[in-house]
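**Student:** sequence plus predicted model, see below.
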Amino acid sequence: MVNNNLALQTHISKPEIEIQESPVKWCSVSLGDVVSRGKRLEASVYDTESKRAYQLIKNGKFSTVNLIGEDGFVEKAHYGGRLKRNYVDRTHENVVGFIGSSEMLDINPRPVKYMVDSERVKDLHVKENTVLISRSGTIGNMSFVNKTLSKFLISEHAMRLECRYAPGYVYAFLKTKTGQAMIRSNIYGAVISQVEPEHLATIPIPKATDNIINKINDLILDSYKLRDESNSLLEEATKLMIQELHLPPITDLLSEKVSVNTFNVKLSRLDGRMDASYHVPVVNTIVRYLEEFAEEVTTIGDNRVSKEVILPGRFKRVYVDEGYGRVFIGGKQIWELDPCNKKYLSIVHHKDRIKKQLELHENMTLITCSGTIGKVALVGRHWENWTANQHIIRVIPANEDIAGYLNVFLASDYGFQLIKHFTYGSVVDEIDDNHVRQIAIPLMKNHKVQKQINELALNANEKRYKAYCLEQDALNIMNDKVIFAK
């Protein structure tokens, strides 16, 4: 009893526990390096990883040239000027979509902001075959301007690299881990990270043989061409769906004729929901069109449409290094072909949860259900056995005959409205798997058209898989035959 008395234990000295500090990264830097880097004294400029990357390239098999300059691959590097962004409605005359440096990573960006296309915004346009690099905030995310991206205005937070030749080769080099380390070594800014064209000008890029350069360049160009083709197929599928169901333009259904939207709701249709957003008239209008022109209107929970709707539970994540776990992505990344900033989830700690809830399989439809509601994506073959977080609902299609059609409908403007009206939450918007099961979906009178829509979507998904494979081939050749070649 005496030994357990806390008052008598205050004088007892406890053994000290020595905490091992993390090893400090350090390296020696020559005065010549400091001068060549613009006399910059931030440690990040001489990071050991970036220093190894520079040494690897300079001591490599091929001679190097500066990325930007008279002899470099890049003729001009610039970004759009800052200006006041006067956004307009997408129904306005002569409008063009405006996207940021994160949306430019999407396979088929869907702008939510629009500006009038005029002389004032000409610097925000981008040319085809231009290499794009995010230069503010998150540094180094890469994209390549194909026909899809060339239609949009892109913010000044994306740097444009206009190449003399082989833009695909430049893109592939800068997207490798070696290229990314070099880009990050040039970051500046105490609050918001930035990088300027002059900082990237002296990045050395190997001048490989013409055969290798052309091979890598062609693979990247073909990859982005396939993305364009997949977008065209999905656009065709969506148009077929709208025509068959006689749906009016979504902008007509959403038109606001008064400053405050008011509407009546019958007591029998409240469904226990008193939030106005649940009862917006556009949902009833869409459903009326579906009921009139479809053979049948059912729900996602119908076993003819889906096998299962999965909403994973919340859990504490254990991340591991690449190669030791499953690829793990979030809702922000599901519109990307090869998501950047991937994480890796421990198989040891999450084996059962991965198998039952988190695992992704080809032709699943994904729906974001927390924060940003209603982003829809179709899982490609290259995402097989990847995992995604609990903010994404998985809809497992009943079979391949409806997998593509299901995705096309939910990804349309009309499907988005039917998803969004279930939203609840005063701080963070949410929907759950029960809501998704209740979403209306039409089964068409013309079965041939529904089958055609389904096949178009699945063909688009296959093209995206092939586009992914081509880009990976290009990156592998860049690593094996250029950067690490002996």
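**Tutor:** Yes, it's here.

**Student:** CA only for contacts and neighbour counts going forward, please
**Tutor:** OK.

**Student:** quick one: terminal-to-terminal distance for stretch 417-430?
**Tutor:** Using Cα to Cα, to the nearest Å, the gap from the first to the last residue of stretch 417-430 comes to 14 Å.

**Student:** equivalent analysis for stretch 391-405, please.
**Tutor:** 23 Å.

**Student:** contacts for it?
**Tutor:** Counting contacts by Cα atoms under 8 Å, 6 or more residues apart in numbering, the residues outside stretch 391-405 that touch it are 303-312, 330-331, 363-370, 378, 406, 432-433, 450-451, 453-458.

**Student:** mark which of the residues you listed are part of strands, please.
**Tutor:** For those, the ones inside strands are 306-310, 365-370, 378, with DSSP state E as the criterion.

**Student:** which of the contacts of stretch 391-405 are buried? Put it as a PyMOL command.
**Tutor:** What follows is the PyMOL syntax selecting those of the contacts of stretch 391-405 that are buried according to 16 or more other Cα atoms under 10 Å:
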select buried, resi 305+306+308+309+310+311+312+330+331+363+364+365+366+367+368+369+370+378+406+432+433+450+453+454+455+456+457+458
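
**Student:** residue 338 versus residue 379, what's the distance?
**Tutor:** 12 Å.

**Student:** out of those two, which sits in the more crowded spot?
**Tutor:** When neighbours are counted by other Cα atoms under 10 Å, residue 379 and residue 338 differ, and residue 379 comes out ahead with 22 against 19.

**Student:** separation between that one and residue 479?
**Tutor:** Residue 379 sits 28 Å away from residue 479, taking Cα to Cα as the criterion.

**Student:** and the next element down the chain from the lengthiest helix in the chain?
**Tutor:** Under DSSP state H, the helix in the chain containing the largest number of residues is helix 210-245. The helix or strand immediately downstream of helix 210-245 is helix 250-253, counting by DSSP states H and E.

**Student:** and here is the other one:
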Amino acid sequence: MLANERVQMLGASGVVLRTVGGDGGLGQVGATSRTRRVYAAQGEESLPYLRPYDVFDYLPQPAGQLSKSGSAGLESLMPEVGTILQTCSGRNLGPLAYADEYISQFVVSDDMLRLHIADETDRLYVLAFLSTPTGQALLTRSKTGNVIDHLSADDLASVRVPFLDAQVVNDIAETMGGVVKTRERSRLRLQQLVREFVEDLPPIPSSTPLREGWTVRATDLRSRLDVAVHDPIVGQIRSDLLALGGKRVQEIAETSMPNRYKRYYVDEGHGRPIMSGRHLLQMKPVNLQYISARALDFEAYELGAGTLVFGARGRAEERISLPALITDDRAAWLASHNVMRVRPKANVSPGWLYLCFSTDHVQRQVKASAFGSVVDVVDPVNLNEVVLPPMDEDLGHEAYECWQKFAEASRVEADVIDRLENAMLSRLETV
């Protein structure tokens, strides 16, 4: 109600108000219809698929490969560059993302609204406005649903956007354009760096059908009776990397996971931000929590710049073990006891460490090491035995630069959103 009142007062003061969509609106809101998803079999022609919350990651990874022949209309779900993707259902309704050249490579879930605005300045200004506290409140004021919140195409189209002075609009749009470009270049370069890094590694052995199984000597079982850890392909990857000059994790880094803690969450400004495994991967953590100093020792849970992190509890076949790098912007942030910390030793490149954990060679080893009867867990003891590829300082340096650019883009974006919100409030003070 307060956000709607603000917009009405801005309109009454002479500020031009334009709806996001509809007649005379800034663009068109496309509500995609439900599409049957058929996951591709090995070797089948397919397209990579992103779920709604995947698009908020620094470097979104496909949740699976969808069959082209079994899933109709997949190409229509691949967003054009410049499309604003809006969440339209879920507990955390409101966050939105911008489809850049990297995102446009994927099929994005039909559970996201597509906003198309032809004029680039208008589009980038709307992107900033919808990200402000006022814009977020307007987005969610008409939500429906008795169990899960929903947002319709008409709800998004009806949001009125206040266009302040031309200088403000152009400045906001130009700055947001820089943020979008910085992220796009960093994503594409990081993707290319991983590919270049993998090119110098031994190929992963082809697997036989799982139904044929494999044989393991009883003397090799030791303390592990679960299957994945004895996968011969994982063993071959480890042997190939050692022969190439690779090192075990314990030789190049310190690994740790802190103890559980009592949860005393507080408002922002009264505690430190604390991230879950999913937050680690997100450019703007959705529903980030803040925790009181009486709950835990901040120093023990603080991440520190240059630390590689990943969620270490969950499902091994999903997002568990997907890596992120901590740079200066989040160095003082905390992370939960479910997050693995891998801190490189002296003269070890954090960027190279990220490239290692981004390869299928290392991911297979980490996932195979997970254990647990209900929830899969990767612990420091087993992680220390994972074998990493030989160091490449040049590629590692470039990878770390990409992560630093991510941090700078996030800082600039937060600043421009604050400036737009403050500009609207300052205008109201003169009314």
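**Tutor:** That came through fine. Everything numeric here is computed off the predicted structure, so don't read it as measured data.

**Student:** can you name every helix or strand that the longest helix of the first structure contacts?
**Tutor:** Judged by 3 or more Cα pairs under 8 Å, 6 or more residues apart in numbering; DSSP states H and E, the packing partners of helix 210-245 of the first structure are helix 147-150, helix 167-175, helix 281-293, helix 400-411, helix 447-477.

**Student:** I'd like the ones you listed laid out as CSV, including distance to residue 356 of the first structure.
**Tutor:** Rendered in CSV, the data for these read as follows (distance: least, Cα to Cα, whole Å):
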stretch, distance to residue 356 of the first structure
helix 147-150, 37
helix 167-175, 34
helix 281-293, 33
helix 400-411, 20
helix 447-477, 24
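
**Student:** figure out which of these is closest to residue 56 of the first structure.
**Tutor:** Distances from residue 56 of the first structure to each of those were compared using Cα to Cα; the shortest belongs to helix 167-175, at 13.2 Å.

**Student:** residue range for the closest one in the second structure?
**Tutor:** Across the second structure, the stretch matching helix 167-175 of the first structure (TM-score structural alignment) is residues 123-131.

**Student:** superpose on the first structure and give me the mean offset of that stretch.
**Tutor:** On the superposed models, the aligned residues of the first structure are on average 1.2 Å from stretch 123-131 of the second structure, with distances taken as mean Cα distance after the TM-score superposition for the first structure.

**Student:** what's the spacing between that stretch and its chain's center?
**Tutor:** On the basis of Cα atoms, centre = their mean, to the nearest Å, stretch 123-131 of the second structure is displaced by 20 Å from the centre of the chain it belongs to.

**Student:** same check, this time on stretch 325-332 of the first structure
**Tutor:** Using Cα atoms, centre = their mean, the mean C-alpha position of stretch 325-332 of the first structure is found 11 Å from that of the whole chain.

**Student:** residues making contact with it?
**Tutor:** Under the contact criterion Cα under 8 Å, 6+ apart, stretch 325-332 of the first structure has outside partners 319, 339, 342-347, 368, 375, 385-389, 391-392.

**Student:** mind doing that once more with 6 Å?
**Tutor:** 342-347, 368, 386-389 (Cα atoms under 6 Å, 6 or more residues apart in numbering).

**Student:** count the neighbours of residue 63 of the first structure for me.
**Tutor:** A total of 13 residues lie near residue 63 of the first structure under the criterion other Cα under 10 Å.

**Student:** now which residue in the second structure aligns to it?
**Tutor:** Under TM-score structural alignment, residue 63 of the first structure pairs with residue 16 in the second structure.

**Student:** so the closest residue to its match other than its chain neighbours versus residue 121 of the second structure, what's the distance?
**Tutor:** Excluding its sequence neighbours, the residue lying closest to residue 16 of the second structure (Cα to Cα, 6 or more residues apart in numbering) is residue 163, at 5.4 Å. As defined by Cα to Cα, residue 163 of the second structure lies at a distance of 11 Å from residue 121 of the second structure.

**Student:** what of residue 61 of the second structure?
**Tutor:** Look at residue 61 of the second structure and residue 121 of the second structure: by Cα to Cα, they are 29 Å apart.

**Student:** skipping adjacent residues, who's closest to residue 388 of the first structure in space?
**Tutor:** Here the nearest residue to residue 388 of the first structure in space, its sequence neighbours aside, is residue 329; by Cα to Cα, 6+ apart that works out to 4.8 Å.

**Student:** identify the residue of the second structure aligned to that neighbour.
**Tutor:** In the second structure, the residue paired with residue 329 of the first structure according to TM-score structural alignment is residue 275.

**Student:** could you check how many residues crowd around that match?
**Tutor:** Residue 275 of the second structure has 22 nearby residues by other Cα under 10 Å.

**Student:** which ones among the contacts of stretch 325-332 of the first structure are found in strands?
**Tutor:** Using DSSP E, the contacts of stretch 325-332 of the first structure in strands are 343-346, 368, 387-388.

**Student:** of all pairs in these, which one spans the longest distance?
**Tutor:** For these, the farthest-apart pair by Cα to Cα is 346 and 368; their separation is 22.8 Å.

**Student:** what's around whatever residue of the second structure lines up with residue 360 of the first structure, how many residues?
**Tutor:** For residue 360 of the first structure, the equivalent position in the second structure is taken to be residue 303, counting by TM-score structural alignment. Counted with other Cα under 10 Å, the burial measure for residue 303 of the second structure works out to 24 neighbours.

**Student:** check residue 119 of the second structure too.
**Tutor:** As a burial measure, the neighbour count of residue 119 of the second structure was computed by other Cα under 10 Å and equals 10.

**Student:** many thanks, I have nothing further to ask.
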